[in-house]
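**Student:** Below: sequence and its predicted model.
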Amino acid sequence: MRDIVITLIVFASLPYTFKKPYIGALMWIWISVMNPHRLSWGFAYDFPFAAIIAATTMLALLVAPGPKRPPSSPAVPVLVAFTIWMCISTIFAINPGESFVMLQRVFKIMLMNLVVMMLIRNKEQLHLMLWTLAGSLAYYGVKGGVFTIATGGSFRVWGPEGSFIYGNNEVALAFVVIIPILYYLHLVSVKKWLKYGLLGAIGLCALASLGSYSRGALLALVGMCGFLWLKSPKKAALGTGMALMLPLLILFMPAQWTERMDTIDNYQEDGSAMGRINAWQMATNLAIDRPLTGGGFEIYDAYVFGRYAPVPNDIHAAHSIYFQCLGEHGFIGLGLYLALIVICWRRAKWIIRQTAKRDDLKWAAQLAGMIQVSMIGFGVGGAFLSLLYFDVPYYLMGALLVTGQIVQDALQQPAPATAGGSGPHAIAAQPTVKQA
């Protein structure tokens, strides 16, 4: 039954994609982030829905009237340069065959991120994109939170099979990244039942993150919560809620969870932590030996560790987006990736600064602030996980750039007398967000 429902939804959306191409962008995000076909047990499990949606969306983009360009920002050429550099590092990869297979997967993510940025052009479409992103991950967060409550936190929460976030560590960080977007949607939603529902989803996502038993996600959650409080326009209410909720969530978890988290202070005695440090040293040594291109994708094998790792037999994945980028794409690749982050961060600051006196654009300041919070969460948690190619942070960067373009265009017009809207996703005027 699930196979039929998913198939009907996907194929029913294709004709509408040609009428409104942004629908194709939303469907791509839904399929690539939520992986709903992995929830089925029949023919839909391995059906190429993503390829069909991508081809239809790009064709609709080509035939659609109007401008066909991404937002005006230095981040776009940097993203393109980073993608090109990954192609170059693949040419000189240590394991070219396996590296090329991974490049195909990553290239699709980067290409479709550019397509999404070209198709999402106004506030209404942007909010539909945010609802799609948040809903796709919140489904697993709510489910995982309920599972954690039902089992008393005795079992780990896992993500959708066959995705970037299948592992317990990866899905936990995904929940951390999406919590600020859920909070933004809570701020701008009008209907009370929706606002309360989003608060409930935030609590369950946080509990699911703890229920994953991920130490990196715990650090990311703490860092994200601190910055979320700084960026929130409702500091008193949010601070009170955090002060009550976080200790209760932690006290709810069983003793085995507490014992695992305690190893953060004694990482020298933990084999997993020392294995990560060994992988970081391997990536550093490899980059020093091959400073321009690194080793390409798929470098975590006996040959590479035997040549570059201090402990050759302790083979681990990168367990850090930064060392992953350094080892796989060299210092140039890492420089491009960090430049992308810095440019997007500065764009968020620009949005917040430019909208300070525009009541009709307060939503943009709030969104920019919450995306900054997501970036903090991902930056902290990603320091301990191999999630360099996880698509959600790139979509959020794209959403930030689209927001910047909307603001830039709006600033060229006189400010309207009032701001607001109607419908389930109507945007209410809110206080501004402080600049970081």
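**Tutor:** Here it is on my side, so go on. Numbers count the residues shown, from 1 in each chain.

**Student:** CA only for contacts and neighbour counts going forward, please
**Tutor:** Fine.

**Student:** moving C-terminal of the helix or strand encompassing residue 149, what's the next helix or strand?
**Tutor:** Per DSSP states H and E, residue 149 falls inside helix 123-151. Under the assignment DSSP H and E, the closest C-terminal helix or strand after helix 123-151 is helix 168-188.

**Student:** One more to weigh against that first structure:
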Amino acid sequence: MRDLILLGFTALCLAAAIRHPFAGLLTWAWFTLMTPHQAAYGVYGVPLNVIIAGVTIASYIVSGEISKFRFDPITALIVLFGGWLMIAQAFSLSPENSAVYHDRFIKTLLFIVLCAQMAAGKLRFHALVWTVVASIGFFAAKGAAFTFATLGQYRVQGLPNTILEDNNHFGIAVATILPLILYLREESARPLVRRGLLAMFCLAIIAIIGTHSRGAFLALIAFSGFFWIRAKHKFAILGGLILVTAPAIAFMPGKWTERMSTIGEATQDASFMGRVDAWVINYKLAAAHPMTGAGLRNSYEKEIAQSVDIERAERAKAAHSIYFEVLGGSGFVGLFIYLSLFAAAFLSSWRIYLSRNNQRLAPWKSRFAYYAQMSLTVFAIGGASVSLEMWDGYLIVIALIGALSKMAGADAKPVGHALREARQRYWRGRKRLKQLLGETENTV
């Protein structure tokens, strides 16, 4: 029955996507973030996401919407980064191993480019934001319920066989959407929706605590600090955060407190030092191949890791860092482009937020810029401890900032266009007047 419902709903979405490409993009985002086919049985393994992607791209081209494609700094950096990953793959130390991750990342970047181009207009924009929040928020609510049911004795995990299965990955993904939940709550007009989003926000915090992830807990602290610093009503915000987090922390078992207390003793923790070893190996691989690196995730290969550091290769595991994953996989050039993408998104959102007093700018745009900047900051901090560089969630936030920057720029165009038209009419009128005066003089 679950399979029939999923297939039937997917068929309806594909039918809508044939005429409206953005419907296909939303379905694509839903499958990417929530992976509903992973929870089914008979359709497990069926490439529904590939079919959805194919129909969406074909509809995007056939409908003529592709003619609206415009490069902006963020889109250009995404395309440039994807192009560099292709070059890095061509010089990969183990092409067979890195090809899997390379293909996955390229497909993700293609999807993100379409998000940046197609999320035009408030309705589409908010539909994509809701898709991100609802997809991750569902699992956050489920994780909070699991934490209550088990009295916090077990870790909250994501859906098996997905990028968010790991408790660390899941916790940081949930922390990343916390600002987006607050944004939608602020934008929602109906009290029932606002209360529902507030409940989701509280459950998301509990789910983060329930993951037992130190990295996710640090991301939660980063969110709290960033939000408190920029909030107008600081004491009210601080009281609200304490009201939610304090009972949840008190509810957790002693082993959770012991685990969190080791954050300050990272150098004595074998797990953390294993990550440091992996960071060193990725750095050394990049130093040996500064332009293209070793190829995505090739540092996981023991033989390749031993080629730069035999001792650390015995202890190292996954890099557990978006920065070192990109560095080791695509070299210093790839990391520079990747960091430039973050910087461009951060600065674009900051510029839009600073324009909040501009009467031509819709208030919701500056508000989203404020919360999107917060979301990126939380992920940038949390991402230093997890291998989530290929996760679509934070990349969709970057794409939304790109789409927003184009819309915010377009807000000023009508005024500038009218001014140019007025100037042109003035000069045309003046030229015509001279011509008339000249004809009059000649007649006289």
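**Tutor:** Perfect, I can see it now. What you see is a predicted model; the values in this text were computed from it and never measured.

**Student:** TM-score them against each other, please.
**Tutor:** The pair, once superposed, lands on a TM-score of 0.91 when counted by TM-score structural alignment, normalised by the length of structure 1; 414 aligned residues with a C-alpha RMSD of 1.7 Å.

**Student:** after superposition, how close is the helix holding residue 149 of structure 1 to structure 2?
**Tutor:** Mean deviation of helix 123-151 of structure 1 relative to structure 2 after superposition (mean C-alpha distance after the TM-score superposition for structure 1): 0.6 Å.

**Student:** List the buried residues of that helix.
**Tutor:** Buried residues in helix 123-151 of structure 1, defined by neighbour count with 16 or more other C-alpha atoms under 10 Å: 123, 125-138, 140-142, 144-149.

**Student:** which residue lines up with residue 418 of structure 2 in structure 1?
**Tutor:** With TM-score structural alignment as the matching criterion, residue 418 of structure 2 is left without a partner in structure 1.

**Student:** so where is the helix holding residue 149 of structure 1 in structure 2?
**Tutor:** So helix 123-151 of structure 1 sits over residues 122-150 in structure 2, by TM-score structural alignment.

**Student:** From the chain's centre, how far out is the matching stretch? Work that out for me.
**Tutor:** Taking C-alpha atoms, centre = their mean, to the nearest Å, one finds stretch 122-150 of structure 2 lying 14 Å from the centre of the chain it belongs to.

**Student:** Equivalent analysis for stretch 13-33 of structure 1, please.
**Tutor:** With C-alpha atoms, centre = their mean, you get 19 Å for stretch 13-33 of structure 1.

**Student:** Quick check: buried residues in it?
**Tutor:** Buried-residue list, stretch 13-33 of structure 1, by 16+ other C-alpha under 10 Å: 13-14, 17-18, 20-33.

**Student:** quick one: which helix or strand includes the aligned residue in structure 2 for residue 10 of structure 1?
**Tutor:** Correspondence of residue 10 of structure 1 to structure 2, assessed by TM-score structural alignment: residue 10. According to DSSP H and E, residue 10 of structure 2 maps onto helix 2-19.

**Student:** got the contact list for the following helix or strand past that helix?
**Tutor:** Using DSSP H and E, the helix or strand that follows helix 2-19 of structure 2 towards the C-terminus is helix 21-34. Helix 21-34 of structure 2 has contacts (C-alpha atoms under 8 Å, 6 or more residues apart in numbering) with 10, 13-14, 16-18, 36-37, 49, 52-53, 55-57, 59-60, 63, 114-115, 118-119, 124, 127-128, 131-132, 135-136, 392-393.

**Student:** which SS state does residue 317 of structure 2 fall under?
**Tutor:** coil (DSSP: H, G, I helix; E, B strand; the rest coil).

**Student:** Go through structure 1 and flag its longest helix.
**Tutor:** helix 321-354 (DSSP state H).

**Student:** Which strands and helices lie in contact with the following helix or strand past that one?
**Tutor:** Note on helix 321-354 of structure 1: by DSSP H and E, the next helix or strand toward the C-terminus is helix 362-381. Counting contacts by 3 or more C-alpha pairs under 8 Å, 6 or more residues apart in numbering; DSSP states H and E, helix 362-381 of structure 1 is packed against helix 168-188, helix 215-231, helix 321-354, helix 391-411.

**Student:** mean shift of the second one relative to structure 2?
**Tutor:** Looking back up the chat, that one is helix 215-231 of structure 1. With mean C-alpha distance after the TM-score superposition for structure 1, helix 215-231 of structure 1 averages 1.4 Å from its match.

**Student:** Name the residues of that helix that are buried.
**Tutor:** 215-221, 223-231.

**Student:** likewise the third one?
**Tutor:** Going by neighbour count (16+ other C-alpha under 10 Å), the buried part of helix 321-354 of structure 1 is 321-337, 339-341, 343-345, 347-354.

**Student:** with structure 2 superposed, average distance for that helix?
**Tutor:** So helix 321-354 of structure 1 averages 0.7 Å relative to structure 2 (mean C-alpha distance after the TM-score superposition for structure 1).
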